[in-house]
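Student: Predicted model and sequence follow; I will ask about them next.
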Amino acid sequence: MAGLKGLKKQRRIQIIALAAVALLVSTALIGYAMRDGINFFRSPTQVVETPPAEGEVFRIGGLVEEGSIVRGQGETVTFRVTDMNQTVPVAYTGVLPDLFSEGQGMVGTGQMVDGTFQATEILAKHDETYMPKEVVDALKEQGVYVDPAESGS
């Protein structure tokens, strides 16, 4: 009878070990599959102070710097995005959102190439008061954002 009890205990340990291995493998596979889907947000200050790794896809956001939009290089548009502390040059090939303009909030997805953020996607605000939450947080961190609702305008 003692041999049967030991066999059951050994079998239980094997099943638990197998389940742990399966959990680790599935977690690793999910992490591997999502590696390109996780785009970390950075403000221009964070990009300048801690440059991202070569080829790392991330999101940058801030205000489109006044007087920085340059069109007419084929379909490529260049501009600078700022958080009023640091500024990062951006190049984007494609059609910009209708509401994209200087002094307005934007978020771009892409990667740094030779000191310029090469954007694959640009999002702009969609009404008078909206600004992406990450941009607001980054500007508040720099001490330059005033909530329009609080300023009374």
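Tutor: That came in fine, so what should we check first?

Student: from here on, contacts and neighbour counts on C-alpha atoms
Tutor: Noted.

Student: can you give me the strands for the chain?
Tutor: 40-42, 58-64, 70-73, 76-82, 87-93, 105-113, 116-124 (DSSP state E).

Student: roughly how far is the fourth one from the heart of the chain?
Tutor: Translated: strand 76-82. Computed by CA atoms, centre = their mean, to the nearest Å, the chain-centroid distance of strand 76-82 equals 17 Å.

Student: got it, and stretch 16-34?
Tutor: 26 Å.

Student: Out of the strands of the chain, which one sits most buried?
Tutor: For those, the largest average neighbour count (mean count of other CA atoms under 10 Å) is found in strand 58-64, namely a mean of 25.

Student: Which secondary structure elements does that strand sit against?
Tutor: The elements that strand 58-64 packs onto, with contact taken as 3 or more CA pairs under 8 Å, 6 or more residues apart in numbering; DSSP states H and E, are strand 40-42, helix 44-49, strand 76-82, strand 105-113, helix 133-142.

Student: Pasting the second one now:
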Amino acid sequence: MIMRRKRRLILVIGLVALVAIAAGLTLYALRANINLFFTPSQVATGEAPHGRTIRIGGVVKEDSMARESDSLMVSFVVTDFAEDVRVRYDDILPDLFREGQGVVVIGTLDHDGRFMAQQVLAKHDENYMPPEAAEALKATGNLTGVSKASSG
């Protein structure tokens, strides 16, 4: 009887330990895959983490786009009209990418303040801007040319 009770206790402790390990690994994996959203103003004030995948949203600044010769590398500035972030992207830009329009870029910020984008998401019509970017621009009082922030 004591032996049976001891086995049951060891089994329960083992199951609790396995569940705790599984929950911990799941939470770690979820935390590592979250892309936090920041505005250019938040990046300028140092709120954005360095070396971690984040999203930056705003408007592509007019006359800021520059292409490197003989490569796909392009650089442009994302602004919330209060602060700017220079973005470098080494791939084909979306067809709807334009200066003066809303954009969300996904990538990493290095310790020198340079943002290397892994993905560029452009708005898909005249009325759309990613909700996070629209809210950020509303907060700075610079939401112009966008009549609504909807998902489509």
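Tutor: Thanks, I have the structure now. Every value quoted in this text rests on a predicted model; they were computed, and no experiment measured them.

Student: Quick TM-score on the pair, please.
Tutor: TM-score for the superposed chains, counting by TM-score structural alignment, normalised by the length of the second structure: 0.81, backed by 145 aligned residues with a CA RMSD of 2.3 Å.

Student: so who does the residue nearest the centre of the second structure touch?
Tutor: Among the residues of the second structure, the one closest to the centroid is residue 55, at 1.7 Å (CA atoms, centre = their mean). Residues near residue 55 of the second structure by CA atoms under 8 Å, 6 or more residues apart in numbering: 35, 36, 37, 38, 104, 105, 106, 107.

Student: Please repeat the previous calculation with a cut-off of 6 Å.
Tutor: 36, 37, 105, 106 (CA atoms under 6 Å, 6 or more residues apart in numbering).

Student: Output the longest helix belonging to the first structure.
Tutor: Secondary structure assigned by DSSP state H gives helix 2-34 as the longest helix of the first structure.

Student: wouldn't residue 73 of the second structure be in contact with residue 90 here?
Tutor: Yes - Residue 73 of the second structure is within contact range of residue 90, at 4.2 Å (criterion: CA atoms under 6 Å).

Student: To which residue of the first structure is residue 34 of the second structure aligned?
Tutor: Aligned by TM-score structural alignment, residue 34 of the second structure pairs with residue 38 of the first structure.

Student: which one is that match nearest to, not counting chain neighbours?
Tutor: Nearest non-adjacent residue to residue 38 of the first structure, counting by CA to CA, 6 or more residues apart in numbering: residue 58, 7.9 Å away.

Student: And the one you found, what's its match in the second structure?
Tutor: Aligning on TM-score structural alignment places residue 58 of the first structure opposite residue 54 in the second structure.

Student: cool, and residue 27 of the first structure?
Tutor: Per TM-score structural alignment, the equivalent position to residue 27 of the first structure in the second structure is residue 23.

Student: wait, what's in contact with that match?
Tutor: Contacts of residue 23 of the second structure (CA under 6 Å, 6+ apart): none.

Student: Could you pull up the residues touching the closest residue to residue 121 of the second structure other than its chain neighbours?
Tutor: Leaving aside its sequence neighbours, residue 121 of the second structure sits nearest to residue 104 (CA to CA, 6+ apart; 5.1 Å). Taking CA under 6 Å, 6+ apart, we find residue 104 of the second structure in contact with 56, 57, 121.

Student: picking that back up, using a markdown table, lay out the helices and strands packed on strand 58-64 of the first structure together with distance to residue 20 of the first structure.
Tutor: Shown next, in a markdown table, are these (distance: least, CA to CA, whole Å):
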| stretch | distance to residue 20 of the first structure |
| --- | --- |
| strand 40-42 | 30 |
| helix 44-49 | 38 |
| strand 76-82 | 47 |
| strand 105-113 | 37 |
| helix 133-142 | 37 |
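
Student: nearest to residue 11 of the first structure, of those?
Tutor: Closest to residue 11 of the first structure of these, according to CA to CA: strand 40-42, at 44.1 Å.

Student: which other helices and strands contact the closest one?
Tutor: Applying 3 or more CA pairs under 6 Å, 6 or more residues apart in numbering; DSSP states H and E, one finds that strand 40-42 of the first structure contacts strand 58-64.
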